[in-house]
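Undergrad: Need the 3D shape of this:
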Amino acid sequence: MRPNLPVEVADRLRRDIFSGRLRPGERIDQDAEAAALGVSRVPIREALIALDREGLVDIVPRHGVFVWSFGPEDLADQYEVFGLVSGLAAERAAQNLTDDELANLRAVHAEMSVSRDGERLELLNERFHMIINRASGSRRLAWLVRFLSGSVPRGYEAGGWQIANRHHATIIERLGARDAEGAGRAMRDHIRQSGEHALGVLAESGIWKA
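TA: The predicted structure is shown next:
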């Protein structure tokens, strides 16, 4: 088994949960998921344990694994916490970011501004935030941001990548000015608006309809 296979499976299941393919409260058929992904039950089981730690599934002994029965209020709370922690990381980064890290951040932003490849944009977006989180100077804080990012939907940047890039430009501007308060505020606004956009899209998809 590839070392990162459970991570790949968890990512796929996470997307299926937030897309509505696996609906809130639904029992997950591990055999069916293993067959669909062409893997054994071992990486499925390990992935579900990881998702249980994230709060996205509930493992009920002798009954099975069920998708977390989350509603819009639950997701809004998670985005709020995610934004608060991400804002703190940005505040710390404004004080610690090196010139090389700032240059890397600008290079990532420049590529994001011209790319039209969805998968590439998601990868670049992760890199953008990773640079900031690592520059916070706190491994624990960076880990917490990474953990929380797994508990919210991906690919729902605030109103689309064009708007997200404008948010990123503001964040870079505040980081470059070593404005900790401004960087934190810009990051919190970015996460909040991304959350509002995600909630709107998910509601329209009918994920919470009975």
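Undergrad: make it CA atoms for all contacts and neighbour counts henceforth
TA: Noted.
Undergrad: what's the closest residue to Glu157 other than its chain neighbours in contact with, if anything?
TA: Distances taken as C-alpha to C-alpha, 6 or more residues apart in numbering place Ser194 nearest to Glu157, at 4.9 Å, with adjacent residues excluded. Applying C-alpha atoms under 8 Å, 6 or more residues apart in numbering, we find Ser194 in contact with 156-159.
Undergrad: Also this sequence, please, to line up against the first:
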Amino acid sequence: MTAPERGPWPVGEVDDKAGGKRTERERLADVLRERILAGELARDSRIDLDATAAEFGTSRTPVREACLVLAQEGLVRVAQRSGIIVIGVSAESTLENFTLMAALSGVAAQWAAQKITPRQLLRVRELHREIRIAAQAGEDVATLNWLFHREINRACGSTRLQGMLGDAGRMVPRRFFELFPEQVPCSVEDHELLVSALAKGDSVAARTVTEEHFRAAAELLSARLADTELGAPSG
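TA: Predicted coordinates for the structure are as follows:
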């Protein structure tokens, strides 16, 4: 994988080689998007182009271009006089995003249970084992989790579905386990059930486990964003 900072949710990319061709604008858009989705850039706060350019050692131009990308996604507002204003995401929109991810990932797991090859299943098992070991050691599991779900999504056999997952995943924070370390044990347990369903070819169980896996994540993140909104200064 060319971008180890990815994960855990954007797992629909089909061609890893694209990661090596990312522009400065795309890289900055990823970072700023992540900060907004994680609640680090609060609603109505202002993105200072000069300060952001200095932080990343670049010029104002790619920062502004990145902000225009985020404006198209509805995350910021570009105003002529007031600059770049964060619109942010609400707890409700976060639930909507995760609901989409749950539905799409559930279908991918369902199809994967019907089509997964012995080689792919072996790789899924290996990644699950690595995640369990890393979690027990208190190490970062985000990238391993990304690889785990990506392997399952690839096994579904639908490049169209993988593309849809990638689009939906961009609106979900990548540092989920960093934000919620207490979720790691639950995630490992969910993975255990999912691997078992795939091994048995149980498409119904694979879809159900996957959907619940994402729904639990949605509840945690939406609660965090709701708290952020309540704690934000008025005016």
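Undergrad: Please say which position in structure 2 the residue nearest to Glu157 of structure 1 maps to.
TA: Aligned counterpart of Ser194 of structure 1 in structure 2: Ala217 (TM-score structural alignment).
Undergrad: Just confirm that match is within a strand.
TA: No. Counting by DSSP: H, G, I helix; E, B strand; the rest coil, Ala217 of structure 2 is not part of a strand but helix.
Undergrad: how near is it to Ala232 of structure 2?
TA: From Ala217 of structure 2 across to Ala232 of structure 2, the span is 23 Å (C-alpha to C-alpha, to the nearest Å).
Undergrad: Restricted to strands, list the contacts of Ser194 of structure 1.
TA: Nothing among these maps onto strands, per DSSP state E.
Undergrad: residue contacts, the residue nearest to Phe98 of structure 2 when sequence neighbours are not counted?
TA: Distances taken as C-alpha to C-alpha, 6+ apart place Ala218 nearest to Phe98 of structure 2, at 5.5 Å, with adjacent residues excluded. Shown in contact with Ala218 of structure 2 (C-alpha under 8 Å, 6+ apart): 94-95, 98-99.
Undergrad: same deal with Leu202 of structure 1?
TA: With contact set as C-alpha under 8 Å, 6+ apart, Leu202 of structure 1 has these partners: 18-19.
Undergrad: ranges for the helices of structure 1?
TA: Ranges of helices within structure 1 are 5-19, 30-37, 41-54, 72-96, 99-114, 118-135, 139-149, 161-176, 180-205, based on DSSP state H.
Undergrad: about what we covered before: how about the contacts of Ala218 of structure 2 in JSON lines, adding neighbour count and distance to Leu49 of structure 2?
TA: Output for the contacts of Ala218 of structure 2, formatted as JSON lines (neighbours: other C-alpha atoms under 10 Å; distance: C-alpha to C-alpha, whole Å):
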{"residue": "Thr94", "neighbour count": "21", "distance to Leu49 of structure 2": "26"}
{"residue": "Leu95", "neighbour count": "21", "distance to Leu49 of structure 2": "30"}
{"residue": "Phe98", "neighbour count": "26", "distance to Leu49 of structure 2": "30"}
{"residue": "Thr99", "neighbour count": "18", "distance to Leu49 of structure 2": "33"}
